[in-house]
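# Here is the input, now give the coordinates:
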Amino acid sequence: MQSDFFKVAIHNTGLFFIIVIILHFAPIFRNNKFFPVDLIKKFFFRSTMIKGCLFIFLCFLSSGCLPEKRTSQVQPLDLIHPIASLTSAALTEHPWTATAEWKPSVTPQPTQIQLTPLPTHPQFKRERIPTLRAEDASHVVAEGDTITIIAANYQVSKNAIIEKNQIKNPDLIAVGQELVIPAQIPDFQDPGNEILPEKGILFGPSANDFNISAFLAEHPQSYLTNYIEPEPTPNPEAKKSEQQPSFKARNGAEILYQTAIQNSIDPRILIALMEFQTHSISEKKPNGNQKKSVIAHLGSYYEPLARQLAWAADTLNEGYYNWKDKKTNLWILNDDTLVAVNPKVNASTAALQYLFSKIFGAEDWLYAISKNGFSLTYQQLFGKTSDEFLSDPEFETSPKLDFPFAAGEIWSFTSGPHVGWTDGTPWSAIDFAPPDAVGCNMSQYWITASAPGIIVYSQNGLVIEDLDGDGNMGTGWILVYLHVESRDRIEINTQVDRGARIGHPSCEGGIANGSHVHLARRYNGEWIPINQDYPMILSGWEVFSTGSHYDGYLEKDGTLIEAWYFKTEASEISY
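Have a look, this model is predicted:
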């Protein structure tokens, strides 16, 4: 840089002296009419200031003092050829070289967030069922509030709020508007009849042994036995590339089993509901009590069998886990009748009471929960219910778990604790995205087993691993891996060691915006929430919820990694 400066200085100085010499010998050319020296001397040497300006001008004119015009070293982007060719070229120059032994060049240092104190598990479970509110309450409408949401939070009927506040249009409430919430005054109390044992709705030990196909063979004329899933109507506005290339129809048994496995609900409960509601097991078609639906008429969208069973399973789960967390003190029936819950009923009985409250008014609800209602239908189909011994999990028995990806790889912690399957299940799952995830692309990375066990289910994007090795997903600890791509997915009945390959992360098996793996736990058929009683610890990192759905942290030795919805350095994790 210094040598260039001196070259410029010498160049400019030399040029200046040449001009001075020419002007010095100007008298020689005085008689030359073509060289008006006097005029030049008058103009250029009139004052000292002009001489200085001349020197500066000559310096810039020679370009030695001006910044040198730079030539860009960046190659222009080729916008003529397709983007695919650009991607291909990039991959050729920088090919993907990850293998099973791949290690990052530098182990990531998780972003440390200073929180005082370190995170604690929020308490979702109450110590006791809340007492009924005997007086009116006040609520200020916040952004996102609806009458339905407000009514659910205060456990009162929507119509009670509408009438109390003389709301003409319940769809038009304003942020900041103050509403009077009526007191919880029940019309009567639940009589407390036990419908099922404590954990009777769950996919427990005997549910695993129940053979759906054998049962339906005994009912050859039933609607469920002969049901074939109809092909969905194509969306005329959708592009061809957005439509599914093929449709494989499922029969009734396949839909029932898949729903039971996914939600961890005993299939016999769903069968009994179909028979009790519409005789769909003993007859060739639903009897019309719920129009074209087999369990509950919820509109044309919910008429297909798969949606009916999914709604019933999710509603049962919601009633079951809300009761276990002591969040419910009142049933609001379909006709706005308020029923005070009986604190002595068990969780499975409460789950069925909750489901029937969504369908029936007072008279029909009381019949459904009576000994001559659903309970009798179940016994006629499957015999008297047995109170299976199903203990609650103990943390000491929880197996040691690792992250569901290979050691040394850098994945992203994209979701903190959230629902295990659908909204009715507790916050029992977390998500991780692979390094090469871009939308729902085909990832080259592998989901790996977090613990040794045996694969007891592997289809429809879902892999279930039984950790006690008995092959019964209704007993002991199991791990749920969701969004596992069909390509290279592990087969059922495969014994796996810790770190064994399960399959590739994807969007298969449920709603997803990008390829990832969803990891959750069950014990004796029950979804296990991530909380203080049953913490989830992966490779020494403990999972914490912030109390907001999908938000949470990983914590180890005071270092925190926060979950981000998208991939970012702040959410990267390795072990």
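
# contacts and neighbour counts: CA atoms only from here.
Noted.

# correct me, but residue 159 touches residue 336?
Yes - taking CA atoms under 8 Å as the definition, residue 159 is a contact partner of residue 336 at 7.5 Å.

# So what touches the helix or strand harbouring residue 415?
Using DSSP states H and E, residue 415 falls within strand 411-419. Here strand 411-419 makes contact (CA atoms under 8 Å, 6 or more residues apart in numbering) with 405, 425-435, 530, 543-545, 549-553, 561-569, 571-574.

# Show me what whatever helix or strand comes next after it packs onto, helices and strands only.
Sequence order places strand 427-433 as the next helix or strand after strand 411-419, per DSSP H and E. Here strand 427-433 touches strand 411-419, strand 517-523, going by 3 or more CA pairs under 8 Å, 6 or more residues apart in numbering; DSSP states H and E.

# Enumerate every residue touching the nearest residue to residue 393 once chain neighbours are set aside.
Closest residue to residue 393 apart from its sequence neighbours, by CA to CA, 6 or more residues apart in numbering: residue 523 at 6.4 Å. For residue 523, the residues meeting the contact criterion (CA under 8 Å, 6+ apart) are 392, 393, 474, 475, 476, 477, 478.

# Quick one: the helices in the chain, in order.
2-24, 37-44, 48-61, 83-93, 147-154, 158-164, 205-209, 212-217, 252-263, 267-278, 305-324, 347-357, 362-368, 374-382 (DSSP state H).

# now the other sequence, so there's something to compare against:
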Amino acid sequence: MPRIVIILIITSLIISACGNSSVWGVAPTPTPESAIQQTPLVDPLAGSSDPIIFPTSTTPPQFETQSAYTPTPQIISFEITPTNTSALNDSAPFLYYAQSGDMLSAVASRFNVNEAEIISDADLTRTTLIDNGVLLVIPNRINEQTTPNIQIMPDAEIVYSPTALDFDVEEYVKSQNGYLSNYRDYLGSEGWIAGYDAIEKLAIENSINPRLLLAVLEFEARWVRGEPIDLLRTEFPMGFNDYRYKGLSVQMVWAINNMSIAYYGWRAGTLTHLEFPDGTKLRLDPRLNAGTVAIQYLFSKLHSQSQWAQIINPDSGFPAMYEEMFGDPWLRAKLIDPLFPAALNQPPLVFPFEPGVKWSFTGGPHNGWGQINPNIYGVSHSVYSAIDFAPAADKTGCIPTNTWVTAAAPGLVVRSEDGIVMVDLDGDGYEQTGWNLLYLHIATKDRVPVGTWLETNDRIGHASCEGGVSTGTHLHFARKYNGEWVTADGPIPFVLSGWRVVAGNAPYKGTLVRGDETITSDLQAQAWSNIIRE
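Okay, here's the model as predicted:
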């Protein structure tokens, strides 16, 4: 009862209060019912003497380039002014409605408060996701300028979610008849493939929405609906001018990694600021959703702050072009909201190897897919969703083994290629929906084929070094839900045969815990990492 009284009092106070400063002023905190109906904003930089300039291009393009999205701006006066921090300290609290995927520690980090300072009638714990729509009353501790509180992209349009089920990459690209429709890319694992096949492969493997990949490619280089805007964008379409990242696929990997760093960093509460090419920083508004943060972060890596503000404008920037290309993303997302349903739990899983056979826990939580070079991205991981196991062996390295990897749960094999076996636990045949398990580095020999229904303990194949990057024979094991990688040590614990995964203080560090028992990960498969399934 006291909490209800407090909330009512705060509600009456906040009606006339001002929130934190933003480059577009203060906008209302989104609610579950109106999150997709943001108040349209005019272009704050229309008519400015600072046009959008693509920093790495030798010939700065204009928006009027063939097939480019052409905005219809309204000219207004606009100036970014410093935040009055003393005024913010007296501001009324935020009334924040939890969004799908929120967890208490991350929300506290975004709002710059302690977890204990967050008030709600709901039962808030660190070990579960907060249900979508739960009201949280949070002190206003934001004492610096922030990005706009405007949601420009739903989470479901970032990850490889059910909204991608009806989208045919090849059909769409061919219908646009742009540069990408006839482009061919060279992949070391497959040789020459069509550009649209490269986009689809990247979307599936990285679990990212193919519409998003086409949209950022079109916005930065005009590849989808027209021709590259200049020679530089022909070789470096995302504008990341690094000789190691020449070509479509590697440029898109760079973009994917940046968006993943932001998306999952926001989920975890480890990302709170943007940093622009000139070194200036801007705090992310704590009420944003992960999808919006992913878009804002990517463009902050490519453009100045003033250019970035124009790009994220929902009326005339990237969001407007996205809707022009693919229709309203919020309507598609609404069909599957929330991405994480209330009280979501992991289904029962067992260790992915046969009972009585010795394996080693060689890797605690680390990146679910791909390698992230900290010299390029500033961080080494995006989402700590995967763990590693290696079969017992007399030698180290990529040594063939006859030891079997087995199914941790019943499901349908929906992918079996390039060292990958993806098992769909709901059996509908789509890895965009429900729970899916990734078994990576499965040898070609004896690997289970697509279409096979597996029961728990059925054989999948043998651990190897095939697929991705590997320095030794092992199994890389990760979970996805509705296309989103699920953190191994987070609000939906990774539990195998009663053992819970606990992250360490660095990638690949960690433990398996069951009651008073602990198994510690070790890359060299030392004795303390050994485990025999009962």
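
# about what we covered before: among the helices and strands packed on strand 427-433 of structure 1, which is nearest residue 388 of structure 1?
Proximity to residue 388 of structure 1, assessed across those by CA to CA, is greatest for strand 517-523 (14.3 Å).

# corresponding residues in structure 2 for stretch 322-334 of structure 1?
Alignment note (TM-score structural alignment): stretch 322-334 of structure 1 is matched to residues 265-277 of structure 2.

# list the buried ones in that stretch?
For stretch 265-277 of structure 2, a neighbour-count test (16 or more other CA atoms under 10 Å) marks 265, 266, 267, 268, 269, 271, 272, 273, 274, 276 as buried.

# picking that back up, tell me the counterpart residues of the strand holding residue 415 of structure 1 in structure 2, please.
By TM-score structural alignment, strand 411-419 of structure 1 lines up with residues 359-367 in structure 2.

# cool, stretch 91-99 of structure 1 as well?
Counting by TM-score structural alignment, stretch 91-99 of structure 1 has no counterpart in structure 2.

# Residue 55 of structure 1: what's it in contact with?
Here residue 55 of structure 1 is in contact with residue 16 (CA under 8 Å, 6+ apart).

# Looking at structure 2, name the residue matched to it.
Checking TM-score structural alignment: residue 55 of structure 1 goes with nothing.

# Please apply the same query to residue 491 of structure 1.
Residue 491 of structure 1 maps onto residue 449 in structure 2, by TM-score structural alignment.

# repeat for residue 300 of structure 1
Checking TM-score structural alignment: residue 300 of structure 1 goes with residue 243.

# Its match: neighbour count?
Neighbourhood size, residue 243 of structure 2 [other CA atoms under 10 Å]: 9.

# before we move on, back to that, mean per-residue distance, the match of strand 411-419 of structure 1 versus structure 1.
Taken over the aligned residues, the distance from stretch 359-367 of structure 2 to structure 1 averages 1.1 Å (mean CA distance after the TM-score superposition for structure 1).

# from the chain's centre, how far out does that stretch sit?
Averaging C-alpha positions (CA atoms, centre = their mean, to the nearest Å) puts stretch 359-367 of structure 2 21 Å from its chain's average.

# Next, the buried residues of that stretch.
Here stretch 359-367 of structure 2 shows 359, 360, 361, 362, 363, 364, 365, 366, 367 as buried, counting by 16+ other CA under 10 Å.

# any idea how far residue 518 of structure 2 is from the third one?
Taking CA to CA, to the nearest Å as the measure, residue 361 of structure 2 falls 11 Å from residue 518 of structure 2.

# And for residue 511 of structure 2, nearest residue in space, chain neighbours not counted?
Per CA to CA, 6+ apart, closest to residue 511 of structure 2 is residue 520, 4.4 Å.

# and the one you found, what does it touch?
Residue 520 of structure 2 neighbours (CA under 8 Å, 6+ apart): 361, 509, 510, 511, 512, 528, 529.

# And it? What does it align with in structure 1?
Residue 520 of structure 2 maps onto residue 562 in structure 1, by TM-score structural alignment.

# One more: residue 89 of structure 2?
Match for residue 89 of structure 2 (TM-score structural alignment): no aligned residue.

# wait, residue 89 of structure 2 sits on residue 144?
No - Residue 89 of structure 2 is beyond contact range of residue 144, at 10.7 Å (criterion: CA under 8 Å).

# Counting neighbours, what do you get for residue 261 of structure 1?
The number of residues near residue 261 of structure 1, taken as other CA under 10 Å, comes to 20.
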